[in-house]
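Colleague: sequence first, then the predicted structure, then my questions.
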Amino acid sequence: MKLSSTQLYLRLLGYVKPYWRIFALSILGMAITAATEPLLPALLKPMLDGAFIQKDNAVIKFAPLIILAIFFVRGIASFMGTYAIAWVGNKIVMDLREEMFHKLLTLPTPFYDDHATGNLISKLTFDVAQVTAAATSVVTVVVRDSIIIVGLLGWLFYLDWKLTLLSLVMVPVIAFILRIINARLRNASRDSQQAMGDITQVIEESIAAHKVVKLFGGQHYERTRFSDQVNWVRRYNMKQAMAASSNVPIVQMIAAVALAAIVYLATLQSDGDATTVGGFLSFIAAMLMLTAPIKRLTGVSEHLQRGLAASESVFDLLDTPGEVNAGERDIGRANGGIAFEHVSLSYERDNRLALRDICLKIAAGQTVALVGASGSGKSTLANLVPRFYLPDVGRITLDAQNIAELSLSSLRANIALVSQEVVLFNTTVAANIAYGQMREVPEAEIIAAAQAAHAMEFILEMPQGLQTLVGERGVKLSGGQRQRIAIARAILKNAPILILDEATSALDSESERHVQAALETLMQGRTSLVIAHRLSTIEKADRIVVLQKGEIVETGTHAELLAKNGVYAQLHHIQFGGAGNLQEAQ
């Protein structure tokens, strides 16, 4: 449901509530600052009439002191209001970023399948920063300048209520203009934020794939793509600038017409001795001082609309449903028996059936290999176990308990994953091995896990050993080294269920030998679900399950499946008969 501007703003102000004391202090500071504004034209009348016409010594003596006192109070209050509102604004941005990041950590896997990384990063970096203006800066201007306008109008009414009423004729005209301009500002701001997300996406992809870009000569293509996106941002920003820059001159022109008419009428009154020189100059000064706050109030709509457009983007992410975690049961440490009971799954994007009526039982401690063509459903089937995806039909059990009734934390505490695309963080080797452990892990345990993963031999050769930084995504390590650190992480977790997703498919023979030895250590006594293209790596599996177009077509041991001379035998013949690799066989 799309929120109205009022609902968006009220929700945004809800983030101010925890800091209402500081916010109130800022409002007080702004109110005091604003209250001193009308005092300046109000002083003109007694000061001019008393000092220059009546020659009053008291006025001559105290007028400068009063002016100094006003600006002293005004300076203190202005600092207090500005600093306090900036503090609140930055706290709101921090809170929103933390809440958004927490939401990202809980969003389901299909969400990430459908959303570009760059756009999500842009929401946390660019969009949320725009919210500050709507939540704080706008409040500053509205509170301060509204008080100033009320004070100045009060003084003007006191001096001449007829002329003041005449000046208010411009209010409905200004309101109508603002309504038109605000709509254009909101649309342009919304488009600009989307374009910024696209820019972030291009940057993120170009940096991550810089080797591919260089090797395949993609620099021109990437420059063109980036230039196009930058130009879109420029165009949307110019639309905002057009609306914002036309706003103030139009309003000022309307105010100038009203001011000119009032000056003319006031001049006529002065000819008839209806007002004094001090009163006339005080009235004109107050009228002129009205233009600045009116200008700021009309200009604030640019920041407000940009902030509201950003709020839509931020709240859209925050309102996205997180992972389904309705299960409340804690299974503790599982034995590892897994069963798929008539499980089917279709992807929402195209309603294509990824898995069809899967029935499979895996005994605790058993190693089951999943083989088949790319797109046959191997990884999808494995991803159902930790509930990265939810089946449309059927159920999956762990030790005869429906995993949908288990809490996500309890279920996933029993599962370790080693995949082809190893995820390492830009921190030390030790921190990567101990990643996610909810305790202080002794170095001895980290070393033991690394030794079991055949990783200590290269870790000891590093400059700082376990404390060596691995770089972004482990860029300072080879593929085999990254795999062995991932295996060490899984060994340290000591989960009863292990998912190996093509863990050796991208390695050379020497690295594969080390990694395979580490995997054999890791798989001992665990329920292992192994996805592999290289059939040589799964010949020792207790059972091999062959999938084709989301269905199980064969099951058995390596020898049994070869004897059947079916799909598996054909794949095996292609791999070892020199006809190419498994993917070419498809």
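Modeller: Looks like it arrived, so ask away. Numbering: from 1, shown residues only.
Colleague: make it CA atoms for all contacts and neighbour counts henceforth
Modeller: Noted.
Colleague: which SSE is immediately downstream of the helix or strand that contains G81?
Modeller: Using DSSP states H and E, G81 sits within helix 57-106. Following helix 57-106 in sequence order, the next helix or strand is helix 109-114 (DSSP H and E).
Colleague: residues making contact with that next one?
Modeller: F388, Y389 (C-alpha atoms under 8 Å, 6 or more residues apart in numbering).
Colleague: so who does A354 touch?
Modeller: A354 touches S344, L345, S346, Y347, S376, G377, T380, K549, G550, counting by C-alpha under 8 Å, 6+ apart.
Colleague: change it to 10 Å
Modeller: By C-alpha atoms under 10 Å, 6 or more residues apart in numbering, the contact set of A354 is 344-347, 375-378, 380-381, 549-551.
Colleague: alongside the first one, take a look at this:
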Amino acid sequence: MGKLFKYMGMYWKSVLAILAILFVQAYCDLSLPAYTSDIVNVGIQQGGVDETIPEAISVEEMNKVLLFVSEETEKEIVQDAYEKNGDLYEKEAYVLKESVLENEEEMEELSKIMGLPMMVTAGFESGSEETKEIEEQIMGQIPQGMLPEDATIFDVFAMMPPEQMTQMVEEIRTQMSDMPDMIVEQAGIGYVKTAYQDLGMDVDEIQLKYMFVTGGKMIALAFLGMIASVLVGFLASRVGAKAGRDLRGRVFRKVVGFSNNELDHFSTASLITRSTNDIQQIQMLMVMLLRMVLYAPILAIGGVYQVFQTNVSMSWIIGLAVVLIALVVLLLFVVAMPKFKIMQKLVDRLNLVTREILTGLPVIRAFSTEKHEEKRFDKANMDLTKTNLFVNRAMTFMMPVMMVIMNGISVLIVWVGANGINDGQMQVGDMMAFIQYTMQIIMGFLMLCMISVMLPRAAVAAERVDEVLSSKTIINDPKQPLLIPQKADGVLKFDHVSFRYPGASEDVLHDISFEAKPGETTAIIGSTGSGKSTLVNLIPRFYDVTEGKITLDGLDIREVAQHDLREKLGYVPQKGVLFSGTIASNIMFGNPDGSDEEMKEAAQIAQATEFIETKRKRYDSSIAQGGSNVSGGQKQRLSIARAIAKHPKLFIFDDSFSALDFKTDVALRRALREKTADSTVLIVAQRISTILHAEQILVLDDGQIVGKGTHEELLRNCEVYQQIAASQLSEEELKAGMQKGGE
């Protein structure tokens, strides 16, 4: 996980921008349920009236309400909050002062004072069962004829002595004290609506206006949320793409700088997987992290806050949902986590087997082992498939469980909410909002669960990529490298050089000392496994010597920059390597600014013009990947031409003539001798015929130089060389060499 956040931290500015936009998106998403609740509660059920006290009320209705305000101080507070206005409405009315409207504390105090009186007034006006009983009792106590026929209960209340009225109001308060605040509030709002109708106000217009304004806000929020979501997706995709690009670049640059030791540690198949599949996993997860993981806690915390604002009594349902989801996630991690670590290794294995089979297809066909290789591939493929199926089944198990939890929680909220609505503790819109907030909270956790399936695999991938990036390269440039002179002679000297591979218990080369001079050819010959290729691999610093030193023109090659050193070398590997492109691009690979004349000269010396001229496009003829569309001999000649075109001071031919026929070999060496008259030439060879005319031949046996001299000298003095010569030359050639050496 730490590695993932480290890679993401490189783009912290974009991450901060995404985080800010996510807060905007969360605000929009969390505001919509509240507006939905308002549409249902206020817009539909309350007719668009959301005030708990009337902003305007007729004088007649105000007098009725004040009858049930028992305290004189409270009456004064109400009367001070309103002012008379007879011009705005059909009746003379009291209008709430602007200063009171803008003061929340005063509005809340008025609501507490007027709430119950408005409810009682509405009850007597509507003739509810409770108020009917009170009205019958009071009317029954008054003798007939004392009141006019059109007298109302309010006229009776107005005639009552203040003490009796206060006592009656207190009795009414006592009877209604057990009534939930929600019912009192709703009754008050109902009275406000009636008061507006009494003044001749168009309540339908009030309702429509409220619905349009609230609906407009919802549309604006939804549109803003959509823009925020699109922006987050765009920025997250850019960050993910940049991270993938930069990681691939860093891995590639790191691998290009690897010595042979690091290349031996990481297999080619593994490096390919790490550069492609692993980085793709990181890139995908980074996008998901920025789009979902950062958003999930914001949404969940915001949802919890809104839930407590909506209804605290049902908050235990949220806790239950979170616990159930946490249990599912924990189970998923315990079961699936170990499989992700195995999965990437299985991808490596599949890539390795596939690469081996495709590379060695001709050999496989020649030995008729297709069935065996098919079984190898099937095993690697099936192992990966089984692991993938296990992980996917765990994922498919998680989704239905989550849906069951979500639907179960919805049913539980409806059941508990219905009881709350029945008891007057909450409204329908509040329950709807609570369901939406709960779903948002659960969705937040659900997002985290979905990421939890991808996270372990991406975490493993990040570790594997970091292994490459943090691996220490054994061969490094010195802090203050020495400069090789531009007009270097190319004198190469091995001074008591010994070498062992990293981690090996014994040396491969022992106390190697020799000097290769310009204008001379130094040949190295020996049996298979004697250390010939290892010796020449020390010169370009593919490996560094264990003991002793190698100097080029007197400078220790470890004290010069690798680039400067290799600029002076023309290296032809044992196995010819060509790159996809054209013949021209391959020949001029080490000298891209060279002229066509240099290219043709190099091809002519390497005896490559013979087959190049037969091609329709000649030097512009295409070369397939790995040089698969040319023969082994043609591949070697193009590799030799590539080294010649570079004009190096030191040529290294690592058994580079093995695929050439005798005639081509002779012609190539003759032309090469003329071209390399001022250069130092090192040739590793298996065939004595290739090195007959070398000025110096080194005979290697078990990592040691057992013979040094010309062909003739070695025939007389070196037993190992004699054995090699006896296996390759005729008796006449051996005798001729011996006689020439004796002279």
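Modeller: Sure, I can see it. Model, not experiment: these values are computed from the prediction.
Colleague: against the second structure, what's the mean shift for the helix holding G81 of the first structure, could you check?
Modeller: After superposition onto the second structure, helix 57-106 of the first structure sits on average 1.7 Å from its aligned residues (mean C-alpha distance after the TM-score superposition for the first structure).
Colleague: which helices and strands does that helix pack with?
Modeller: When contacts are defined as 3 or more C-alpha pairs under 10 Å, 6 or more residues apart in numbering; DSSP states H and E, helix 57-106 of the first structure sits against helix 5-13, helix 20-36, helix 39-48, helix 117-122, helix 128-132, helix 138-159, helix 277-318.
Colleague: go with 8 Å
Modeller: The helices and strands touching helix 57-106 of the first structure, judged by 3 or more C-alpha pairs under 8 Å, 6 or more residues apart in numbering; DSSP states H and E, are helix 20-36, helix 39-48, helix 128-132, helix 277-318.
Colleague: in contact with the residue nearest in space to the middle of the second structure, which residues?
Modeller: By C-alpha atoms, centre = their mean, the second structure has its centre lying nearest to M286, at 2.0 Å. M286 of the second structure makes contact with L4, M8, A236, V239, G240 under the criterion C-alpha under 8 Å, 6+ apart.
Colleague: what residue in the first structure is paired with it?
Modeller: In the first structure, the residue paired with M286 of the second structure is A135, using TM-score structural alignment.
Colleague: where's its match relative to A450 of the first structure, distance?
Modeller: In this view, A135 of the first structure and A450 of the first structure are 50 Å apart by C-alpha to C-alpha, to the nearest Å.
Colleague: can you check R526 of the first structure too?
Modeller: Distance from R526 of the first structure to A450 of the first structure, by C-alpha to C-alpha: 18 Å.
Colleague: please say which of the two ends up with more neighbours.
Modeller: A450 (28 against 20; other C-alpha atoms under 10 Å).
Colleague: surely L346 of the second structure is in contact with M382?
Modeller: No: judged on C-alpha atoms under 8 Å, L346 of the second structure makes no contact with M382 at a distance of 9.8 Å.
Colleague: show me which of these two is the more surrounded one.
Modeller: Here L346 of the second structure and M382 are compared on neighbour count by other C-alpha under 10 Å; more neighbours surround L346, at 19 against 14.
Colleague: residues contacting the more buried one?
Modeller: By C-alpha under 8 Å, 6+ apart, the residues touching L346 of the second structure are A380, D383, L384.
Colleague: what's the answer for T298 of the first structure, then?
Modeller: L178, N247, V248, V251.
Colleague: compared with the second structure, how much does the longest helix along the first structure deviate?
Modeller: Ranked by residue count under DSSP state H, the longest helix found in the first structure is helix 219-271. Aligned to the second structure and superposed, helix 219-271 of the first structure gives a mean residue distance of 3.2 Å (mean C-alpha distance after the TM-score superposition for the first structure).
Colleague: quick one: list the elements packing against that helix.
Modeller: In this structure, helix 219-271 of the first structure makes packing contacts with helix 161-167, helix 170-208, helix 277-318, judged by 3+ C-alpha pairs under 8 Å, 6+ apart.
Colleague: do a quick rundown of the helices in the stretch 451-586 of the first structure.
Modeller: 456-459, 479-493, 509-523, 558-564, 567-576, 582-585 (DSSP state H, counting those that start in this stretch).
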